[in-house]
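Chemist: model the following, please.
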Amino acid sequence: MSGDQTTAEKNETQGSSWAKLSLVALGVVYGDIGTSPLYALRECFRADHAIAASQDHVLGVLSLIFWALAIVISTKYLIFILQADNEGEGGILALAALVSPSESNSEYRRWAIFTLGLLGGSLLYADGMITPAISVLSAIEGLEIAAPALDSYVEPITIAILVGLFLFQSRGTASVGTIFGPIMLIWFFTLAGLGILHLVQAPQVLTAINPIYGIRLLFENQLTGFLVLGSVFLVVTGGEALYADMGHFGKQPIRISWYWVVLPSLLLNYFGQGAFLLRHPEGFTNPFYLMAPGWALYPLVVLATLATVIASQAVITGAFSLTLQAVQLGYSPRMTIRHTSAEQIGQIYIPLINWVLMFACIGLVLGFRSSDNLAAAYGVAVTITMVITTVLFFLLTRMRWNWSLPAALTVSGIFLAVDLAFLAANLFKISNGGWFPLLVAAGAYTLMSTWMSGQRLLARRIRERALSVELYIADLMNDPPVRVPGIAIFLTSNPIGTPPALRHNVRHNKVLHEQVVFLTVSTAGVPHVRLAKRVEYEEIGEGFHRIMVSYGFMDTPNIPLTLATLPSDKLNLQSEDVTYYLGTERLLATARPGLAIWRERLFAWMARNSQPATAYFSLPPDQVVEIGSQVEL
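Modeler: Down below sits the predicted model:
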């Protein structure tokens, strides 16, 4: 009996935990997809390639929306993609790291996989710029319905809200994170309530669940019907966000939130908008707000604004997390990364990314001026990212999960067919604004790929001049310099080569510390490496030691904290008599075989402006000595 009670108590505790996490997940994971009803259905009837709001067209669009949510979100992401976790973490870079082969003879495959991940990550930055702009703007546009006289104030109010949102980032979201979930719960209940209000007046709209209506729309309207898919895709644009945020909540709470709250609310609202259009086809200009009772318009605008701010917050947080992964995996220069919460590891703030996103959002609002125009730019980046995710998922099923080729092709093929159909429809948006996310992605990809290639080139140039540690020590001991008390730690990217900083120090200062440590820091292809497992130690002899430190791509490097885990009987690295030596290279672009001259110059510029290693590795500034050298790329 007592055993049964214990099991019941455990189940109750677990259920309570999942309930709390599911509630919080509403405010982080589903903010983007949850605010799509503000503009998604309307764009099918208002965009440049729109169709008339006739009964057949309304039922056809609703059918496409229903099956898009069922296939892309409910099946692809919630059932399959969420299983593709990298030790609990999600997101396209985490997936690329999981799929990347570890064999040394697979360099080309590794390069191809990480290139896909890099491209997908670059596209998500573009999504991070558009989502806050279109979400907040579409919410404030409700004022045009409630009070047409306020039409001219929509843009200024939108910009003011966006500026306030980005200014708030430096303070962190931990303090208000607990209210995001309840607000979004109210939002989803409101979506459901508005939908039911009109469904009871035109219940025949529910027949749109039949896929025949969607298929008929596509075939009868030919090209125009196919292009409507570009607008239908707006209902699933949050798919990548829920995968990227998996590490914060786990799979089960995300699934519970979707199947029990988000999906029913979205479907009720979309079908409610369709029912409204069947009775009022002239309301296609903004069915979401027009189907609301007059007395509810102002409260609805306020609630929609809160929901879109929360959705924007989730996207901004996602951009910070993506950047942290990119820095750790060697795709990006070191940046200033501030932790805004002592309890939650994921709460970070990256000033550079914050300000870039803010000015981009303001520019989008001023440049496109309406959510209609922004919708033309929205979707292109996300569709390409979804295609890349499906390709990486196929590789995962074959390389890690050992699926048979027919099984992997069948599952991934179905998803890829849907993704490519959406992508093809969105490509027609390029001339109307879709060029913007592609331009942003191209810029981000150029920067990150140049940094990654430049780092490899720099490492190769240093290795060309490096001497073997063992040979250098043997040569040094033939005519040993003066040994001084203390421990010198030389950071080096090449664990078997002698750091240039050591050679310069001995050559110019004619001294050598009693204990010399060669420290190499690397990033593993997993999110986290436990503190006790991060350090590998090797004694070389003659007072020389080699230490390998490994971090996960979601860990924050802290060299002193990590080295403190080394037993003191090996080295007392907690002593104040420890000096860290860093080599700072002055990079010169040359005509030597390597990168294009413009990329070498770009890499040198990024290296000069990256965060100093002292701050990035949390080294005590008064114990750091930097020794410069010149490297010709």
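Chemist: make it CA atoms for all contacts and neighbour counts henceforth
Modeler: Will do.
Chemist: three-state assignment of L595?
Modeler: Secondary structure, DSSP: H, G, I helix; E, B strand; the rest coil: L595 is coil.
Chemist: count of neighbours near it?
Modeler: 18 (other C-alpha atoms under 10 Å).
Chemist: could you also give me the structure for this next sequence, so I can compare it with the first?
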Amino acid sequence: MGPEMSGEDRIQDHSNEEESLERASSEGHVESGRQKLRRYDSLDIESAKFSSHRAHGTKQGGGEWSVILQLAFQSIGIVYGDIGTSPLYVYSSTFTKGIKHDDDILGVLSLIFYTITLIPLIKYVFIVLQANDNGDGGTFALYSLICRYTRVGLIPSQQAEDQDVSNFQLELPNNRLRRASRVKSKLEQSRFAKYFLLFATMLGTSMVIGDGVLTPCISVLSAVGGIKQATSAMTEDRIVWISVAILVCLFMVQRFGTDKVGYSFAPIICIWFTFIGSIGVYNFFKFDPAVIRAVNPMYIIEYFKRNGKDGWISLGGVVLAITGTEALFADVGHFTVRSIQISMCAVTYPALLLAYMGQSAFLRKHKDLVSETFFKSVPDPLYWPMFAIAVMAAIIASQAMISGTFSIIQQSLSLGCFPRVKIVHTSNKYEGQVYIPEINYLLMLACIGVTVGFKTTEKIGNAYGIAVVFVMTLTSSFLVLIMIMIWKTHILLVISYVLIIGTVELLYLSSVLYKFYQGGYLPLAFAAVLMTLMYVWNDVYRRKYYYELEHKISPEKLKEISADTNFCRIPGLAIFYSELVQGIPPIFKHYVANVPSLHSVLVFVSIKSLPISKVPTEERFLFRRVEPMELNVFRCVVRYGYTDVRNERESFEGMLVERLMEFVREEFYVLHCNGREQDNDNHRGLENHDDNDHEEDTEKRVDDEAKIRAQEQVDRDLDMVEKAWQTGVVHLIGESEVVARKGAGLGKRVLIDYAYNFLKKNLRQSDKIFDIPHKRMLKVGMTYEL
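Modeler: As a prediction, the model looks like this:
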């Protein structure tokens, strides 16, 4: 085997390929109908060409208004349950030591007003949602955008052909700025930056999952706790166990999917927003309309002057007014950008401001009731209806983070950063709506544990704030990179974003970290466990890939196998699965050493996840023939986005055979028609115009005979593939066991031999992920010493 290129060299090599292809296109050497076949180290470039289109156009804000309005209605029930129920506990969490001055109420109201306006409305609804990845959101969506524009991925599986996928292309402005190129170059050349970006992505993902645990606990406990106002017989322990029962019911209905749950929940949340907005208006006019003065930010400055350190600490309560905002971005894949913008601006934002203004007006006259602000501010005739709706709204509040958790785990799973779990797509009508059974039950157990262990919303609130602000800060960091490198935003606007939004978020982060020992450690503990799990899986995943890359079968070795007289061919089609994109995996050599026979047609299939949300079906399969041609051996890369359905209703093998036959026909036209016609055109362009017609006729006759022979060869190849498929398909799965090599350090042995293998043995296997029929499946085992 010849010397192997390193991963960085391969990536650079692919970059050169792309540049040469672009130059060829600009010079007119690549025809629009049929491209001339060119050999590259990854796969043949011509097999990636398809008509460009935008499969996710509707997800980015387009589409019929009837669909957008339906999704806007659904999003009220799924996205805003969490932020919508924050009035239940914000004031009680902010004024934990009571209200010392009348104007402190105006100061906190002003803080709430500007925080909701700056973070959920301006930052997320009008800026961050524009950074969606073909309609999908979340921390991994931002990371995937950066990975597509800069080569910061740690696995060298990038191919020049990937950029031909229509959804892969970024719509970049023409005026490329020098600073964007400098930032991009520094990221690509720094190994630390690559690891740091992956680490930050995992941290953000872990924090959102931790948020998904805390949201149900604090929301349900706050709502159920309101019954204490009606009866003194309701003790704290009873409230806790009623909350636990509600949480169990909530997680049990997740299997029905976001679509059905959304239509069930949306009317309730609409009623909730109507109630809190109306009661807010009632209290505003009844108690103190003067609280409208809180729009003056001077009240914030005076609040901090009066309270000093206590005012800074109270920010940990104020930040609870924007809980669930990250779910707004993570859940955009369940809906559309436009639908979320409509529901936020028309319903959520005005209802929340009215609710907080009404509570502030009430507190101006009843400062001693701050610990039970919400239910005490409800007029007596509306208490029981409001209590019932509050409990239902609190149940629904949990849905936003649960749905968001499912979405980001699906993304991280597809990008090799999470162990294999089952992804259930719950809606045929709307894309991106998923349910993960294993994660659902783990979240349920964690929620029960936190509710029983903490018992009060004050302690959970301390933990909740850290998870919320950490994710927001990471999102802002990624967004600044996207603004500089991809959007080419004016530097003054970038600086303004950092100074305004960044300063606000860092101020809140410093405040919530102060409560680390009062429960704030909980989300960080969750994040530590999840990041350890994700790091173990991703690290060994990368080590396996590099091992296969270094030990792949060379073309010379494959020719030796085919020339072996003891080797026999048996009828049928064999599909050999592996993760290696750049060649034939070493496990195949292990297979032929023990089974000296090959099927009449053999296809090496590599399942590859691209850093995009969806790959159109017609652009999914990428083929190349393995020399010598008489072997009938092909390589195929099957490309998926991180939200694509892999267990498709269409037969995978049927789609693969259909695309393979298309490739064989394409290969004929490219090699024997276009290529030869172009060569003849070039040759005739150099000849003298006075050449006799006899030579031209002879050339034409030779060309026609060559085409006939080539067409006969194509017909034989197509017939071979058709017969092999009809004879039967065998699915060969490479199941590699990994162990630490002899002499490896203790850390590597623990990582590979114990942590990774424990996860692998207790999680789903490849055949379950790809829904391969067991009767036609053969596993080939091999041990890799990493």
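Chemist: against S110 of the second structure, how distant is the aligned residue in the second structure for I487 of the first structure?
Modeler: Residue pairing (TM-score structural alignment): I487 of the first structure is matched to L573 of the second structure. Computed as C-alpha to C-alpha, to the nearest Å, the L573 of the second structure to S110 of the second structure distance reads 69 Å.
Chemist: which helix or strand lies directly C-terminal to the helix or strand harbouring the match of I487 of the first structure?
Modeler: Per DSSP states H and E: L573 of the second structure is located in strand 568-578. The element immediately downstream of strand 568-578 of the second structure (helix or strand, assigned by DSSP H and E) is helix 587-594.
Chemist: mean distance between that following helix and the first structure after superposition?
Modeler: Averaged over the aligned pairs, helix 587-594 of the second structure sits 2.1 Å from the first structure after superposition, using mean C-alpha distance after the TM-score superposition for the first structure.
Chemist: now do that helix: which elements does it pack against?
Modeler: Other elements packing on helix 587-594 of the second structure under the criterion 3 or more C-alpha pairs under 8 Å, 6 or more residues apart in numbering; DSSP states H and E are strand 777-785.
Chemist: switch the cut-off to 10 Å
Modeler: Contact partners of helix 587-594 of the second structure among helices and strands, from 3 or more C-alpha pairs under 10 Å, 6 or more residues apart in numbering; DSSP states H and E: helix 555-563, strand 568-578, strand 597-609, strand 729-739, strand 777-785.
Chemist: nearest to Y80 of the second structure among these would be which one?
Modeler: strand 597-609 (31.1 Å; C-alpha to C-alpha).
Chemist: Provide the aligned range in the first structure for the closest one.
Modeler: Against the first structure, strand 597-609 of the second structure falls on residues 511-523 (TM-score structural alignment).
Chemist: distance of S104 of the first structure from W111 of the first structure?
Modeler: From S104 of the first structure to W111 of the first structure the distance is 12 Å (C-alpha to C-alpha).
Chemist: more neighbours: these two, which one.
Modeler: Neighbours were counted for S104 of the first structure and for W111 using other C-alpha under 10 Å; W111 has more, 13 against 8.
Chemist: helix 555-563 and the strand holding L573 of the second structure, what's the angle between them?
Modeler: Computed by axes from the mean of the first three to the mean of the last three C-alpha atoms, to 10 degrees, the angle separating strand 568-578 of the second structure from helix 555-563 equals 150 degrees.
Chemist: same for strand 568-578 of the second structure, what does it pack against?
Modeler: helix 587-594, strand 597-609, strand 633-640, helix 652-668, helix 693-727, strand 729-739, strand 777-785.
Chemist: mind redoing it with 8 Å?
Modeler: Strand 568-578 of the second structure packs on strand 597-609, helix 693-727, strand 729-739, going by 3+ C-alpha pairs under 8 Å, 6+ apart.
Chemist: quick one: those as a markdown table, columns for distance to Y517 of the second structure and mean neighbour count too.
Modeler: Formatted as a markdown table, these follow (distance: least, C-alpha to C-alpha, whole Å; neighbours: other C-alpha atoms under 10 Å):
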| stretch | distance to Y517 of the second structure | mean neighbour count |
| --- | --- | --- |
| strand 597-609 | 41 | 22 |
| helix 693-727 | 64 | 14 |
| strand 729-739 | 40 | 19 |
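Chemist: go through stretch 76-84 of the first structure and flag the buried ones.
Modeler: 76-78, 81-82, 84 (16 or more other C-alpha atoms under 10 Å).
Chemist: what does stretch 85-103 of the first structure give?
Modeler: Here stretch 85-103 of the first structure shows 85-86, 88-101 as buried, counting by 16+ other C-alpha under 10 Å.
Chemist: the match of strand 597-609 of the second structure vs the second structure, mean deviation?
Modeler: Stretch 511-523 of the first structure sits 1.0 Å off on average (mean C-alpha distance after the TM-score superposition for the first structure).
Chemist: so the spatially most central residue of the second structure, which state does it fall into?
Modeler: Residue closest to the average C-alpha location in the second structure (C-alpha atoms, centre = their mean): Q411, at 3.3 Å. Using three-state DSSP as the criterion, the local structure at Q411 of the second structure reads helix.
Chemist: just want the angle from the strand holding L573 of the second structure to helix 652-668.
Modeler: 110 degrees.
Chemist: buried set for strand 568-578 of the second structure?
Modeler: 571-578.
Chemist: name the residues that touch it?
Modeler: By C-alpha atoms under 8 Å, 6 or more residues apart in numbering, the surrounding residues in contact with strand 568-578 of the second structure are 585, 596-607, 721, 723-734.
Chemist: what's around the counterpart of Q518 of the second structure in the first structure, how many residues?
Modeler: Aligned against the first structure by TM-score structural alignment, Q518 of the second structure finds its counterpart in N432. Look at N432 of the first structure: counted by other C-alpha under 10 Å, it has 14 neighbours.
Chemist: just give the nearest non-adjacent residue to N432 of the first structure, would you?
Modeler: Distances taken as C-alpha to C-alpha, 6 or more residues apart in numbering put A376 closest to N432 of the first structure, at 5.9 Å, once the chain neighbours are dropped.
Chemist: repeat that for F544 of the first structure.
Modeler: Nearest one to F544 of the first structure, counting by C-alpha to C-alpha, 6+ apart, is V516 at 4.8 Å.
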